[in-house]
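Student: sequence and predicted structure, then a few things I'm wondering about:
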Amino acid sequence: MVYVKWTFRVVVLVLVAAFLHYTLPQRDIVRIVGTENRRVDFGENSWFWAAPDAGNATTSERDVFIIQTVYPNGNTMEFRNEDTGWGWPPYFKLDTHSLQTEMADLVSTAEEPKWVAIKHYGWRNNFYTIFPNAVGVRAVAGPDVRLIPWTNIAILTALAALLLFAWRVWVQFRERTIDPLMDDVEVATDEARDRARGVWGRFAGWLGTWRGKPRK
């Protein structure tokens, strides 16, 4: 039973961590090397794509903006550029086309690099062909600039405070309501057991009166 309890806790913790890692904003310092408009037919990976641009119809296929980038170490990364609208995650992004123009203006070469910080959420997975969604971009001084994730710090601090508050409320509710009830149930159970033993003792004594006296 203990293993089941800890397994359940670990699974819940992993799911919550994966949800936060996918949803919370991240920033990558990269060099933009190209932008394109790609036709995408959605299949099993449709969960990992955002809704169509605001005002456009929902279909099983549509054009999606793609940003091609290179990290300072030479590794590559592709980002999609889609509106999030009023859905989840709540980035309220409605400026896909403007952002694509900014990205195109920041394209650079290895000889004359322009380093930028792309703010995004989501994952890159080659097997399911999914891409993180870019929600913002800004130029930075160089590839070694240090960026502090103030937004994530604020959100995680607020979540921790909310969880602590919920835990304290639960502890007080248990101490004031559940524990007294459990004590009453335990007392009632003990009393019932004692009464049952008393009844059985009297019944056993009554049976004893029916036994014959031992012969001499």
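Tutor: Structure received. Residues are numbered from 1 along each chain as shown.
Student: drop to CA atoms for contacts and neighbour counts, all remaining ones
Tutor: Noted.
Student: spatially nearest residue to Thr84 (excluding sequence neighbours)?
Tutor: Lys93 (5.1 Å; CA to CA, 6 or more residues apart in numbering).
Student: list the contacts for the one you found?
Tutor: By CA atoms under 8 Å, 6 or more residues apart in numbering, the residues touching Lys93 are Asp83, Thr84, Gly85, Trp86, Val135.
Student: what strand or helix carries it?
Tutor: Using DSSP states H and E, Lys93 sits within no helix or strand.
Student: now, of the contacts of Lys93, which are buried?
Tutor: Neighbour counting with 16 or more other CA atoms under 10 Å marks Asp83, Thr84, Gly85, Val135 as buried within the contacts of Lys93.
Student: next step: the contacts of Lys93 restricted to strands.
Tutor: The strands, defined by DSSP state E, take in Val135 from those.
Student: closest one to Arg211 out of the contacts of Lys93, please.
Tutor: Closest approach between the contacts of Lys93 and Arg211, by CA to CA: Trp86, at 85.9 Å.
Student: which residues in this protein form helices?
Tutor: 2-23, 96-105, 150-173, 179-209 (DSSP state H).
Student: closest one to Asp63 among those?
Tutor: Using CA to CA, these put helix 96-105 closest to Asp63, at 12.0 Å.
Student: how about that closest one: buried residues?
Tutor: Neighbour-count burial for helix 96-105 [16+ other CA under 10 Å]: Thr96, Leu99, Gln100, Met103, Ala104.
Student: Asn81 is in contact with the third one, correct?
Tutor: So the one you mean is Gln100. Yes: the pair Gln100 / Asn81 is scored as a contact, 7.2 Å apart, by CA atoms under 8 Å.
Student: who touches both of those two?
Tutor: With CA under 8 Å, 6+ apart, Gln100 and Asn81 have common neighbours Phe65.
Student: which of the helices of the chain sits closest to Arg31?
Tutor: So among the helices of the chain, helix 96-105 is nearest, using CA to CA, at 10.1 Å.
Student: what is the closest one packed up against?
Tutor: strand 26-41, strand 76-81, strand 133-139 (3 or more CA pairs under 8 Å, 6 or more residues apart in numbering; DSSP states H and E).
Student: now with 10 Å?
Tutor: If you count contacts as 3 or more CA pairs under 10 Å, 6 or more residues apart in numbering; DSSP states H and E, helix 96-105 packs onto strand 26-41, strand 61-70, strand 76-81, strand 133-139.
Student: let's bring in a second model and compare:
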Amino acid sequence: MRYIKWGIFLLLALLTFGFFHYTLPQHDVVRIVDTEVRRVDFGENSIFWASPDTGTDTAANRDVRFINAVYENGRVMVYRNEDTGWGWPPYFKLDSSNLQTEARDLASTSAAPQWVVIRHYGWRNEFMTIYPNAVSVRAIAGPDVQIIPWLNIIILTLLVLFIFWLWRVWRRFKERRIDPVLDDAAEAWDSVDERADAARDSARGFWGRMMAWIGTWRSKPRE
């Protein structure tokens, strides 16, 4: 049971980590090389795509904006640029077309790079064709700029405080409600055990006396 308990705990911890890692904003320092619009047919990975632009119809396929970028080390990254609307995650992004224009304006070449910070959420997975969703873009002085994720720090700090509060509430509830019931049940069980032991001892004494009495009936061996 202990292994099952720790297995469930580890699974919940991994799910929680994955949820926050996907949902919380991340910042990439990159150079935008191009922007484009592609027609996308949604399949098994449809849960990793956002809603259509606010005010448009939902369809099995639609045009999706993309931002192509390169890291300082030469590794490429592709972002989708979709509205989140009023759904989840709660970024309330309604300006995908404006963001696409800003990204196109900040595109540059390796000879004259313009470094930018793209704020996004989500993952990039080539095997499942998953792209992070760009939320904002802004120009910076160079690729060595340090970005401090203040929002993530605040959210995670509040989460830790909330978990600690829940733990305190649970401990108090357990001490006041559950522990007394368990103590009463343990005392009742001990009392049952004591009565059972007494009954067993009494039965053993009775049968012992009975067997001794029967033994007196047996004929004694002749001398």
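Tutor: Sure, I can see it. Here the structure is a predicted model, which means the values were calculated and not measured.
Student: TM between them?
Tutor: In this superposition the chains share a TM-score of 0.95, using TM-score structural alignment, normalised by the length of structure 1; 216 aligned residues with a CA RMSD of 1.4 Å.
Student: redo the buried residues of helix 96-105 of structure 1 as TSV? Include distance to His120 of structure 1.
Tutor: Putting those into TSV (distance: CA to CA, whole Å) gives the following:
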residue	distance to His120 of structure 1
Thr96	13
Leu99	12
Gln100	14
Met103	13
Ala104	17
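Student: tell me how many other residues surround Ala107 of structure 2.
Tutor: 19 (other CA atoms under 10 Å).
Student: residues contacting it?
Tutor: Arg31, Ile32, Val33, Asp34, Thr35, Ile67, Asn68, Ala69, Pro113, Gln114, Trp115, Val116 (CA atoms under 10 Å, 6 or more residues apart in numbering).
Student: the fourth one reaches Ala103, doesn't it?
Tutor: Which is Asp34 of structure 2. Yes: with contact defined as CA atoms under 10 Å, Asp34 of structure 2 reaches Ala103; the gap is 8.3 Å.
Student: joint contacts of these two?
Tutor: In contact with both Asp34 of structure 2 and Ala103: Phe66, Ile67, Asn68, Ala69, using CA under 10 Å, 6+ apart.
Student: residues contacting the nearest residue to Asp63 of structure 2 once chain neighbours are set aside?
Tutor: Excluding the flanking residues, the one nearest Asp63 of structure 2 by CA to CA, 6+ apart is Arg39, at 4.4 Å. Contacts for Arg39 of structure 2 (CA under 10 Å, 6+ apart) come out as Asn61, Arg62, Asp63, Val64, Arg65.
Student: could you measure the closest residue to the last one other than its chain neighbours against Gln100 of structure 2, distance?
Tutor: I take that to be Arg65 of structure 2. With CA to CA, 6+ apart as the measure, Val37 is the residue that lies nearest to Arg65 of structure 2, at 4.4 Å, once sequence neighbours are left out. Taking CA to CA, to the nearest Å as the measure, Val37 of structure 2 falls 10 Å from Gln100 of structure 2.
Student: list residues touching both of the two?
Tutor: Common neighbours of Val37 of structure 2 and Gln100 (CA under 10 Å, 6+ apart) are Arg65, Phe66, Ile67, Arg80, Asn81.
Student: please name the nearest non-neighbouring residue to the second one.
Tutor: The spatial neighbour of Phe66 of structure 2 that comes closest, neighbours along the chain excluded (CA to CA, 6+ apart), is Arg80 at 4.5 Å.
Student: hang on, that neighbour packs against Ala134?
Tutor: Yes: proximity of Arg80 of structure 2 to Ala134 meets the contact threshold set by CA under 10 Å, at 6.2 Å.
Student: tell me, what's touching those two both at once?
Tutor: Phe66, Ile67, Ser96, Gln100, His120.
Student: how close does the last one get to Lys5 of structure 2?
Tutor: To tie it back to what came earlier, the one meant is His120 of structure 2. 35 Å.
Student: for the third one, same thing?
Tutor: Using CA to CA, Ser96 of structure 2 is found at 45 Å from Lys5 of structure 2.
Student: show me the contacts for the closest residue to Thr129 of structure 2 other than its chain neighbours.
Tutor: In this structure, Thr129 of structure 2 finds its nearest non-sequential neighbour in Asn45, 7.5 Å apart by CA to CA, 6+ apart. Listed by CA under 10 Å, 6+ apart, the contact set of Asn45 of structure 2 reads Met128, Thr129, Ile130.
Student: could you do Ile118 of structure 2 as well?
Tutor: Counting by CA under 10 Å, 6+ apart, Ile118 of structure 2 has contacts 25-32, 67, 69, 79, 103, 133-139.
Student: same check on Gly205 of structure 2?
Tutor: Contacts of Gly205 of structure 2 by CA under 10 Å, 6+ apart are Ala199, Met211.
Student: check Ala161 of structure 1 too.
Tutor: Contacts for Ala161 of structure 1 (CA under 10 Å, 6+ apart) come out as Ile155, Trp167.
Student: so the residue nearest to Arg65 of structure 2 touches Tyr79, yeah?
Tutor: No: contact status for Val37 of structure 2 versus Tyr79: not in contact, 11.4 Å apart, counting by CA under 10 Å.
Student: identify the contacts common to those two.
Tutor: Arg65, Phe66, Ile67.
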